[in-house]
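> Provided below for reference: sequence and predicted model.
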Amino acid sequence: MGMDAQLRIAIIGCGTLGTAIANGILEPKSETGFSVKHLTATVGTPASKKRVEETLGVNSHRLTVLTKEENVRAIQDAEIVILAMKPIKRAKVFAVSGFKEALRDKFVVSIMAGISTAALGRLVFGENASEDTASLQAVRAMPNMAAKIREAVTLYTPGVGTTEDNLEIADWIFHQVGVAYQMPEGSFDICAVLVGCAGSLLLLAIDGLLDAAVAEGVKRPDVQNLVVNSAIGMLKLVPEGDHPGVLREKIASPGGCSIRALLELEKLGVRSAFTTAILAAAAKSKSMSSS
């Protein structure tokens, strides 16, 4: 399948991330590359069906939204299937009659957190079907929530035997909602939690900073953008070549306010707490494929 191909895509479990991806590929950044001929999305409830139809309504002529009872139909009508349901629901979804069989000749893109390509193959073919598992055309991916504004970072890794043509499709899909990087699966869990969890940890830090402003009598809405935009600007210096540690030293001038704040954080063990949190998340991600 070459570039400029028109794709028929199904998104199974089209929640927040699934909807962001759907919006991105229905309205691609550029006219070059692939395009979506038809998108079928499945959701859990009639209320979710209405939400997706309203969100993607401008492309209603290329869109079908179904409830989860018609997952198999959605897969059968597609060439590419994006599995976007929560990983805790996978056993129930895969247990539906005909679901596994429908996936076997499709290109499967999974954004289920913590589910390796090998585990995905076992879900489709069963525990003992090692040769069949290796034949599954599949990519495991982890985009973050910034896909909603097309500024996501997405990591993806191919299953054994996945073709270059299918990798091009996966790369195109995720570049519509931000930037995408291919990496080996051995590094995926730790890198995926950095992409998927680091943002929430930084948001916790920002929330704490805003609490300090409130404690000093300043209203949270009055300073929220000040804090967020200051953090964004500083973080953008890192890709420009400034190491985080060097930047921190430049800001923390002798006898100043920043060094006092940093010393308090070190006293509280904040740096090691961040490290421990990410390592715990990576361990959880590794365990999910076998749970």
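Now that the structure is in, tell me what you want to look at.
> use CA for all of it now, contacts and neighbours both
OK.
> Quick check: the gap between Glu101 and Arg140.
Going from Glu101 to Arg140 by CA to CA, to the nearest Å gives 19 Å.
> Between these two, point out the one with more neighbours.
The residue with more neighbours, out of Glu101 and Arg140, is Arg140; 27 against 15, by other CA atoms under 10 Å.
> can you pull the contacts of the more buried one?
109-112, 115-117, 156-159 (CA atoms under 8 Å, 6 or more residues apart in numbering).
> Kindly confirm my reading that it is in a strand.
Yes. Inclusion of Arg140 in a strand is indicated when DSSP: H, G, I helix; E, B strand; the rest coil is applied.
> in this structure, which helix has the most residues?
helix 188-215 (DSSP state H).
> which of the residues in it are buried?
By 16 or more other CA atoms under 10 Å, the buried positions in helix 188-215 come out as 188-198, 210.
> TSV for these, including distance to Lys37?
TSV is the format used below for the buried residues of helix 188-215 (distance: CA to CA, whole Å):
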residue	distance to Lys37
Phe188	31
Asp189	33
Ile190	35
Cys191	33
Ala192	30
Val193	33
Leu194	34
Val195	30
Gly196	30
Cys197	34
Ala198	35
Leu210	46
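> which one of those sits closest to Gly18?
Minimum distance to Gly18 across those is 14.9 Å, recorded for Gly196 (CA to CA).
> Please name the residues that touch that closest one.
So, once contact is read as CA under 8 Å, 6+ apart, Gly196 ends up touching 142-145.
> again, but for Ser135
Here Ser135 is in contact with 160-162 (criterion: CA under 8 Å, 6+ apart).
> Turn those into a markdown table, columns for neighbour count and secondary structure.
Shown next, in a markdown table, are the contacts of Ser135 (neighbours: other CA atoms under 10 Å; DSSP: H, G, I helix; E, B strand; the rest coil):
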| residue | neighbour count | secondary structure |
| --- | --- | --- |
| Val160 | 16 | coil |
| Gly161 | 12 | coil |
| Thr162 | 18 | coil |
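> adding another structure so you can compare the two:
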Amino acid sequence: MFKLFFLGAGKMATAIAGGIVKAGVFQKSELAAFDVSAKAAQEFEEKTGVHCYSGDALNEGIAQAEAVLLAVKPQVLASALEPLAGALAGKPVISIVAGVPIARLTALTGSGRIVRVMPNTPALVGEGAAGYSLAPEAQAADGELAKRILSAVGVAMQVEEKYLTAVTALSGSGPAYVFEFIRALSDGGVAEGLPRDVATQLAIQTVLGSAAMAKETGIHPAILKDQVTSPGGTTIRALEVLEDRAFAGAVIAAVRACARRSEELGKN
């Protein structure tokens, strides 16, 4: 028997499987996967050391699985699950399929033990931030399993499903906002004469170090900001410009716009 079976063996599934093995959550022999692409299956095996089925072997793998992690694209979810009619009933099913609500997942899988997850791309480097929600029929053990799995590649927080839209807008799409900030910081350094490679590396490390400091100290970001800001100094002059140009307001508006678009896509 497999403790966890991955339906879909793309980049996120590969990152999660690798994290699980590295963290010792499960052994390689306790995991398995399936992908319709022989190439994807081969790459998954090479990177994780976990066996990945392809071709017509899906039902064989699912039959041996205690729990299943859905990691396919939303547009192919229904067709991917069609051959498994009844095979998932009663099994814990963890879904990282974007935008598909618990009710739809229950209907497609035939299982009430659904855990819906919103991960983000930093999970690919072991620094993910995920939110997850349990279906009404899910057991406490199903949530604990999902948290153990997601914690192997970052941080996982349980929320009600109605808040996954906000999670999508904050941490799901958040890396794009941070990458744009890094680019802008680098551009500012280049504008002041720094070589591009120097400016980019300084910008990346500044964001990385600041985030680590906020996490490790537990101090509110506003207080940490004040600790960098001397009266009448250089930093307060820079912050004045950000305030004048509605930096904080723009970020808040971006998160809310992302949430509204997520709702629109969910209705479709």
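Here it is on my side, so go on. Since the structure is predicted, the reported quantities are computational estimates derived from the model, not experimental observations.
> thinking again about what came up before, list the ones among the contacts of Gly196 of structure 1 that structure 2 also has?
Retained in structure 2 (both residues aligned by TM-score structural alignment, their matches' CA atoms under 8 Å) from these: 142-145.
> Now tabulate the contacts of Arg140 of structure 1 in a markdown table and tack on secondary structure and neighbour count.
Converted to a markdown table, these look like this (DSSP: H, G, I helix; E, B strand; the rest coil; neighbours: other CA atoms under 10 Å):
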| residue | secondary structure | neighbour count |
| --- | --- | --- |
| Val109 | strand | 28 |
| Ser110 | strand | 24 |
| Ile111 | coil | 23 |
| Met112 | coil | 21 |
| Ile115 | coil | 23 |
| Ser116 | coil | 26 |
| Thr117 | helix | 26 |
| Tyr156 | strand | 25 |
| Thr157 | strand | 24 |
| Pro158 | strand | 23 |
| Gly159 | coil | 24 |
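> all strands for the stretch 151-291 of structure 1, in order.
Applying DSSP state E, counting those that start in this stretch to the stretch 151-291 of structure 1 gives strands spanning 152-158, 178-182.
> for the stretch 1-150 of structure 2, same thing?
Under the criterion DSSP E, counting those that start in this stretch, the stretch 1-150 of structure 2 carries strands at the ranges 4-7, 31-34, 52-53, 68-70, 93-95, 114-118, 128-134.
> okay if I get those strands as TSV plus distance to Pro231 of structure 2?
Converted to TSV, the strands of the stretch 1-150 of structure 2 look like this (distance: least, CA to CA, whole Å):
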stretch	distance to Pro231 of structure 2
strand 4-7	55
strand 31-34	57
strand 52-53	60
strand 68-70	53
strand 93-95	50
strand 114-118	42
strand 128-134	35
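> Can you check which of the ones you listed gets nearest to Phe44 of structure 2?
Across the strands of the stretch 1-150 of structure 2, the minimum distance to Phe44 of structure 2, taken as CA to CA, is reached by strand 52-53, at 6.8 Å.
> what residue lies at the spatial centre of structure 2?
The centroid of structure 2 falls nearest to Pro119 when counting by CA atoms, centre = their mean (1.8 Å).
> Now check structure 1 for the residue matching that one.
In structure 1, the residue paired with Pro119 of structure 2 is Pro143, using TM-score structural alignment.
> That match - nearest residue in space that isn't next to it in sequence?
Leaving aside its sequence neighbours, Pro143 of structure 1 sits nearest to Thr154 (CA to CA, 6 or more residues apart in numbering; 4.0 Å).
> And the one you found? What does it align with in structure 2?
If you follow Thr154 of structure 1 across to structure 2 using TM-score structural alignment, you land on Ala130.
> That match: neighbouring residues, count only.
Around Ala130 of structure 2 there are 27 residues (other CA under 10 Å).
> That one reaches Ser171, doesn't it?
Yes. With contact defined as CA atoms under 8 Å, Ala130 of structure 2 reaches Ser171; the gap is 7.3 Å.
> Quickly list what's touching both of the two.
Joint contacts of Ala130 of structure 2 and Ser171 (CA under 8 Å, 6+ apart) are 119-120.
> residues in structure 1 matched by stretch 254-261 of structure 2, start to end?
Against structure 1, stretch 254-261 of structure 2 falls on residues 277-284 (TM-score structural alignment).
> so what's the residue of structure 1 most remote from its centre up against?
Within structure 1, the residue lying farthest from the chain centre (CA atoms, centre = their mean) is Gly255, at 42.2 Å. The contact partners of Gly255 of structure 1, by CA under 8 Å, 6+ apart, come to none.
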